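**Student:** sequence-free structure coming up:
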């Protein structure tokens, strides 16, 4: 179970769909086994991203997800740059810290 990685949220989001994707990933990761390496975790995160957005994350890309659309400007849009530069690194850092705590 990897949902512990998403228990602490980033201080800010780029687009309104990003926190909804965060919640979807949290639920998704409840059913995933803990990977051995950061590379394996990154693959799991990207797979989850693709499942919920229908696309791969790419620099400069915004993805509209109808399920995340609840009204307002940028509603339903997920920012790939946020996930590539902040979201995924944030989660990988949480994973590193968790691994380091287990080793001590």
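**Tutor:** That came in fine, so what should we check first? The shown structure was predicted, so the numbers you read here are calculated from the model rather than taken from an experiment.
**Student:** C-alpha only now, for contacts and for neighbours.
**Tutor:** Noted.
**Student:** ranges for the strands of this structure?
**Tutor:** Secondary structure of the chain (DSSP state E): strands located at 62-64, 77-79.
**Student:** can you put these in a markdown table and add mean neighbour count and distance to residue 50?
**Tutor:** What follows is these, written out as a markdown table (neighbours: other Cα atoms under 10 Å; distance: least, Cα to Cα, whole Å):
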| stretch | mean neighbour count | distance to residue 50 |
| --- | --- | --- |
| strand 62-64 | 18 | 11 |
| strand 77-79 | 25 | 12 |
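**Student:** closest one to residue 13 among those strands?
**Tutor:** Taking Cα to Cα, strand 77-79 is the member of the strands of the chain nearest to residue 13, at 8.8 Å.
**Student:** can you give me the helices in this structure?
**Tutor:** With DSSP state H as the criterion, the chain has helices at 18-29, 38-53, 80-82, 88-103.
**Student:** what about versus this one:
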């Protein structure tokens, strides 16, 4: 495994996903998980879902865009996050990077 913690994997692999608020939420979660040891693969989604819900205040199962005021910095979708993007793209992408090694 080429990453020692979740934060180090996140720091190099954001890509362009979601709405404007998603990037700020991503960086917030990255910082919070900077020293979090990479869990067993079976536990990864649970760790990431919990972090998403803690910092967004929104269920990962939500299908609606949500606004997070602290991530409003201007622009058309400022402060908006998309839980579905996290569940279906961002978290699976990170999982593939950490455990799949193909990216």
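**Tutor:** Perfect, thanks for sending it. Keep in mind it's a predicted model, so treat the numbers as computed, not measured.
**Student:** now the TM-score, please.
**Tutor:** Once the chains are overlaid, their TM-score stands at 0.82 when taken by TM-score structural alignment, normalised by the length of the second structure; 98 aligned residues with a Cα RMSD of 1.9 Å.
**Student:** settle this for me: residue 33 of the second structure is touching residue 6, isn't it.
**Tutor:** Yes: contact criterion Cα atoms under 8 Å: residue 33 of the second structure and residue 6 qualify, at 5.9 Å.
**Student:** same drill for the two, tell me which one is more crowded.
**Tutor:** residue 6 (25 against 20; other Cα atoms under 10 Å).
**Student:** any idea what that one aligns with in the first structure?
**Tutor:** Mapped onto the first structure by TM-score structural alignment, residue 6 of the second structure lines up with residue 2.
**Student:** same check, this time on residue 17 of the second structure
**Tutor:** Match for residue 17 of the second structure (TM-score structural alignment): residue 13.
**Student:** can you pull the contacts of its match?
**Tutor:** By Cα atoms under 8 Å, 6 or more residues apart in numbering, residue 13 of the first structure lies in contact with 19, 82.
**Student:** quick one on the thing from earlier: the match of residue 6 of the second structure: what's it in contact with?
**Tutor:** By Cα under 8 Å, 6+ apart, the contact set of residue 2 of the first structure is 26, 29-34.
**Student:** now check the second structure for the residue matching residue 63 of the first structure.
**Tutor:** Aligning on TM-score structural alignment places residue 63 of the first structure opposite residue 66 in the second structure.
**Student:** distance of that match from residue 12 of the second structure?
**Tutor:** Distance from residue 66 of the second structure to residue 12 of the second structure, counting by Cα to Cα, to the nearest Å: 25 Å.
**Student:** and what of residue 59 of the second structure?
**Tutor:** Between residue 59 of the second structure and residue 12 of the second structure the distance is 26 Å, computed by Cα to Cα.
**Student:** who's more crowded, the two?
**Tutor:** Set residue 59 of the second structure next to residue 12 and count neighbours by other Cα under 10 Å: residue 59 wins out with 14 against 8.
**Student:** from the chain's centroid, how far away is stretch 71-79 of the second structure?
**Tutor:** For stretch 71-79 of the second structure, the separation from the chain centroid amounts to 17 Å (computed by Cα atoms, centre = their mean, to the nearest Å).
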